[in-house]
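Q: The following block contains a protein sequence and its predicted model.
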Amino acid sequence: MRSRPEDREILRLAVPAFLALAAEPLFLLADAAIIGRLGTTPLAGLGIAAAVLQTAVGLCVFLAYGTTASVARRLGAGDTRGALTQGIDGLWLAIAIGGVATVLGVTLAGPLVGLFGAGAGVSEQAVAYLRPALLGTTPLLVMLAATGVLRGLQDTRTPLYVAVAGNALNVVLNVALVHGLGLGIAGAAWGSVIAQVGMAVALTTVVVHAARREGAPLRPDRSGILLAARAGVALVVRTLTLRAALLVTTYAVTLGQVREDALAVDLAAHQLALTLWTFLAFVLDSIAIAAQAMTGRYLGASDVVGTRRVTDRMIRWGLWSGVVTGALLAVASPVLGPLFTGDAAVHDRLVGVLLVAALGQPAAGVVFVLDGVLIGAGDGRYLAWGGVVTLVVYAPLVLLAVTAAGGALLAVWVVFTAVFMGARLAVLLHRARGQAWLVTGLGSTRDAPAP
């Protein structure tokens, strides 16, 4: 791929974002490695708890994505003070949502885990992890909002430094609490919560300092917070459809297995595969982060030609990055299982699943880039409708496939890779080829007609 001038800007934003995003799933990877030594049942319990926790936090990813787009637009338009004012509103919104989500999550932890029907042993371990982990919801949401502000300001380095330090602290705490103090699976959750609090404080301090420097108000502004909430509704729907697809995928794994020990093996292998998939998704998403920041800034500056040029370039970056991650995953697939668990049955299940996942990486690279471009453009309504269409197509097919295959884990991942990612690719390519998302200045496409 011949180098172009915009490559330097993409690399400046994407490389620190890549390292920061790669560090984020290491929270779960560290938990999986440490908890996996406790046995297959705790590892399977982590899989259920992680699905619930990632859904709760994932629904609020608009706090990062929406804030990145709005802050970048104002930055491109030359209004740095206004950009930081919107960022502070996002922080207050994160605190408000986090408080409500924590209370509801802790109260409903048992029933939520029970929805998966994973058996008494696995469910008990899942609840033991989930209840303390949910106390980190508010810090996590504040981290999302603060990270979004900094990305919108074209700063991806600060989130990197905080992510690396926080992940290192998480590993140390988890080892000490799980094995040193013998707290079991709950110790891993407490270690993550403590690390998340520290990371939230660090990121918020940086944003507040920048706001003070530009004279942006720090007090909560009701109208600004409500505006940020309304702007995030479409992205919540978009994220809800993505999380629902992942929940349906995990539920599909539980179908067809009548023996609890066989189900625990499938769930443990699925959890490891999904964690690795998420890790690679964050790696590929680093270019999408650059896409959000650059698209917002270019459109804020009313540079449509530059927006198109950078978008085309980032699509190429996404495609080739997917080829590389897919090849690496395929090569490493036989040795990844033993890093997390000593269960040979889990190892056997995992290899085939990872090979299927590797084949889907090039398409995933393009999907994540286009997702970032449209988020940066404020095209949330289209993303919401596209997510609904994708879910409607995918959900019945994956449930039908696993039933027809007698509960085969591999069948679930074949449908996930081919149908779910394929449908997302088609929906995003269709939009990117048009003109409707290219809204310039401080305008937003969130009020545009649904497709």
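A: That came through, no problem. Numbering: from 1, shown residues only.
Q: C-alpha from now on. contacts and neighbour counts both.
A: Fine.
Q: neighbours around L242, how many?
A: Residues contacting L242 under the criterion other Cα atoms under 10 Å number 22.
Q: try this one side by side with the last:
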Amino acid sequence: MEEGRGEHHHHHPLSVFFRDARLAFRWDELGKEIMGIAVPGALALMADPVASLVDTAFIGHIGPVELGAVGVSIAVFNQVSRIAIFPLVSVTTSFVAEEDAMSNNRDQINQENEHAVSDSEMEELISPEEDGATTSKSSFETDSCEVNIEQKRKNIPSVSTALLLGGVLGLLETLLLVLSAKPILGYMGVTPDSAMMKPALQYLVLRALGAPAVLLSLAMQGVFRGLKDTKTPLYATVAGDAVNIVLDPIFMFVFKYGVRGAAIAHVISQYFIASILLWRLRLHIDLLPPSLKHLQFGRFLKNGFLLLARVIAATFCVTLSASMAARLGSTPMAAFQICLQTWLACSLLADGLAFAGQAILASAFARKDYPKATATASRVLQFALVLGLLLSILLGIGLRVGSRLFTGDQDVLHHIYIGIPFVCLTQPINALAFVFDGINYGASDFGYAAYSMVLVAIVSIICILTLASYSGFTGIWVALVIYMSLRMFAGFWR
């Protein structure tokens, strides 16, 4: 593995963008593999932000105070959830991909050994009379064999470890948010006498009850990505978010629960998603390890703590931005919430390419297939650049009109129009930054990913505090552009 990575260091960094660029959109085996993972995966990632956008749209028609309050609560919930689960998901995808590749290699070797039995020896065991009977019932035997293979569940220790850690972290997150919601919201700039405090507190506490389901679902999505199956998480997430969209107006307007109704609908949908994923996973993986010694806590914690430092640094920048917007008042915060959710939802399309690259790279390194690893890195970066440019164009055309779906308040719309250029123009930067992350994770380069992000965050935090103080709402978005640009260059430098 080190040998393959060492060879890559002799090339100029720009070469990765132009390597076989003429083949970037060729529908070959590698292109099909990347798109087969990336497209369903990106849609699954998009589903939850889209559900949050639907929540935002419904709440926006209640009033700007409620919209701003929910925006702060969502920022808090996402920050804590990402800190808790993102390191686990990232290492799970790499570890499962590696273990699955090695397991498949072992199975292939065993099958080759079994087929080494001479055909002539087998023919001697079958009389001519039996031969016709064997042929006539071979279809049934083949079907039975396929059923047995499908029902044979794999033993991948990383899966059991990830699920156990995800469940424990989910329970801890619920306790933290329920017991500390008020002081956390105060830190975010929502003072006790603010009109936003009551709805923000209601939404955050109720949403926290769904944390175990959220973290378990994300851990299982990491497992499925490692298995290169992103369709199952997509189906489960779309089904759950459909439930959320149906229940939102019922709880909010029919039962008159307001923002509490949005939180309740979201929690129900998350448990529904977790149930579907768990049911499907147990059909393919033996979820109970043979013994506790097979659990890989040491391996997970070593790499997980590196990524924990990274995700704290990364999400702190976004959460600090939301906090600075909240300090400007409910109207700027409401506009920031709409722009931020749109910004993140679109950027997550690139995350689909990121973990497609991660899964394929991890498998390639496990098999020591370094040419495929290099080709995969180049291809996903080329896809990311084109995707970012397309998103910039689409958002530039549609976001100004589409913003009226979220609110009719003219002051909120004015602030949204200020944020639109930043949301649009940063899409290529965001896409490349996310894909560089996936490449580093696929190569198990968790150390560099952590240290570089901490340095980026230090510079970005200074920019956010300084620019927000001098330029208000516009300054916050300028600082976010600087933050994502630094993330991209950190990945490029490696």
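A: Received, thanks. The model shown is predicted, which means the values in this text are computed figures rather than measured ones.
Q: Could I get the TM-score for this pair?
A: Laid over one another, the chains give 0.89 as their TM-score (TM-score structural alignment, normalised by the length of structure 1), with 420 aligned residues with a Cα RMSD of 1.8 Å.
Q: Now do the helices in the stretch 201-350 of structure 2.
A: Taking DSSP state H, counting those that start in this stretch to define them, one finds helices in the stretch 201-350 of structure 2 at 211-226, 231-249, 259-281, 297-327, 330-366.
Q: To which residue of structure 2 is I185 of structure 1 aligned?
A: Following TM-score structural alignment, the counterpart assigned to I185 of structure 1 within structure 2 is V259.
Q: Does its match touch Q202 like I think?
A: Yes - between V259 of structure 2 and Q202 there is a contact under Cα atoms under 8 Å: 7.4 Å.
Q: quick one, which of those two is more surrounded?
A: More crowded of V259 of structure 2 and Q202, by other Cα under 10 Å: V259, with 28 against 19.
Q: Which residue is the nearest non-sequential neighbour of that one?
A: Using Cα to Cα, 6 or more residues apart in numbering and skipping residues adjacent in sequence, the residue nearest V259 of structure 2 is Y203, 6.1 Å away.
Q: Quick check: the gap between the one you found and E98 of structure 2.
A: Applying Cα to Cα, to the nearest Å, the value for Y203 of structure 2 to E98 of structure 2 is 40 Å.
Q: likewise T376 of structure 2?
A: Distance from T376 of structure 2 to E98 of structure 2, by Cα to Cα: 16 Å.
Q: ok, now Q382 of structure 2?
A: Distance, Q382 of structure 2 to E98 of structure 2, by Cα to Cα: 25 Å.
Q: Just list the residues touching whatever residue of structure 1 lines up with the residue nearest to V259 of structure 2, thanks.
A: Correspondence of Y203 of structure 2 to structure 1, assessed by TM-score structural alignment: Y129. Contacts here follow Cα atoms under 8 Å, 6 or more residues apart in numbering; on that basis Y129 of structure 1 touches G45, L46, A49, I185, A186, G187, A188, A189.
Q: Could you figure out how far the helix or strand encompassing T474 of structure 2 is turned away from helix 330-366?
A: In the assignment (DSSP states H and E), T474 of structure 2 maps to helix 446-493. Computed with axes from the mean of the first three to the mean of the last three Cα atoms, to 10 degrees, the direction of helix 446-493 of structure 2 lies at 100 degrees from that of helix 330-366.
Q: And helix 446-493 of structure 2, what does it pack against?
A: Under the contact definition 3 or more Cα pairs under 8 Å, 6 or more residues apart in numbering; DSSP states H and E, helix 446-493 of structure 2 sits against helix 297-327, helix 410-425, helix 427-442.
Q: quick one, which of these is nearest to Q358 of structure 2?
A: When these are compared by Cα to Cα, helix 427-442 sits nearest Q358 of structure 2, at 3.9 Å.
Q: residues in structure 1 matched by that closest one, start to end?
A: Going by TM-score structural alignment: helix 427-442 of structure 2 matches residues 361-376.
Q: Quick check: the matching stretch compared with structure 2, mean distance?
A: Compared with structure 2 after the fit, stretch 361-376 of structure 1 shows a mean deviation of 1.0 Å (mean Cα distance after the TM-score superposition for structure 1).
Q: Please pull up the equivalent of L165 of structure 2 in structure 1.
A: Aligned by TM-score structural alignment, L165 of structure 2 pairs with L93 of structure 1.
Q: Counting neighbours, which bits of the helix or strand encompassing that match end up buried?
A: Of the helices and strands defined by DSSP H and E, L93 of structure 1 is found in helix 80-114. Neighbour counts over helix 80-114 of structure 1 (16 or more other Cα atoms under 10 Å) mark 80-95, 97-98, 101-102, 105-106, 109-110, 112-114 as buried.
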